[in-house]
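>>> predicted model, plus sequence, below.
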Amino acid sequence: MVTAQEPGTTAAEAVEVLREALTAAGIVLPSPGADLASPGLNLITLGRVRAGVALRLADAIRWGRS
């Protein structure tokens, strides 16, 4: 499994790790993916979400902090 500490992680790998973590938190983003327009930058697009999903995401981040 890829973690945040592993250098050289591709955007596609990071999307899968993110998708798994969000699913575990009960959050579904409709269209995360690797940004194909800028492969050299290794960017990820998260897509648009409804306000309720954004609030659940904020809660997951807030409560996940140590």
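That came through, no problem.

>>> rest of the way, CA atoms for contacts and neighbours
Noted.

>>> test my guess that P32 contacts A14.
No: look at P32 against A14 with CA atoms under 8 Å: they stay out of range, at 10.2 Å.

>>> stretch 31-46: end-to-end distance?
Across its full length, stretch 31-46 reaches 6 Å end to end, with CA to CA, to the nearest Å as the criterion.

>>> presented hereafter is structure B, for comparison with structure A:
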Amino acid sequence: MRSTVIKLREADDVSRRLRAALAHVDVLLPSLRVDLSSCTDTLTEPLLDLGRCNIATAERLIAALAEEG
């Protein structure tokens, strides 16, 4: 079983990589963060809270995903 600290580090690393990947396609999710309570749960994997974004950001995210599809 992974410790809370290890789970938190892994989630933080993924969060940073996701933020960088989104920035590469000009998408900023200001509320993107690690859900800390999920890192302490022994039954689930850590979760990222993608948070809220405005419509323009959602449109950029849709466009970026469509380019990859």
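Noted; the coordinates are in hand. Quick caveat: nothing in here was measured; it's all calculated off a predicted structure.

>>> against T40 of the second structure, how distant is the closest residue to V25 of the second structure other than its chain neighbours?
Nearest in space to V25 of the second structure, with sequence neighbours left out and distances taken as CA to CA, 6 or more residues apart in numbering, is A64 at 6.3 Å. Computed with CA to CA, the distance linking A64 of the second structure and T40 of the second structure is 33 Å.

>>> and L61 of the second structure, by the same measure?
Distance check for L61 of the second structure against T40 of the second structure: by CA to CA, it reads 30 Å.

>>> swap in L50 of the second structure?
When distances are taken as CA to CA, L50 of the second structure and T40 of the second structure turn out to be 19 Å apart.

>>> for the second structure, which segments count as strands?
In order along the chain, the second structure carries the following strands (DSSP state E): 33-35, 47-49.

>>> list of residues touching the first one?
The reference is to strand 33-35 of the second structure. Here strand 33-35 of the second structure makes contact (CA atoms under 8 Å, 6 or more residues apart in numbering) with L8, A11, D12, S15, P46, L47, L48, D49, L50, G51.
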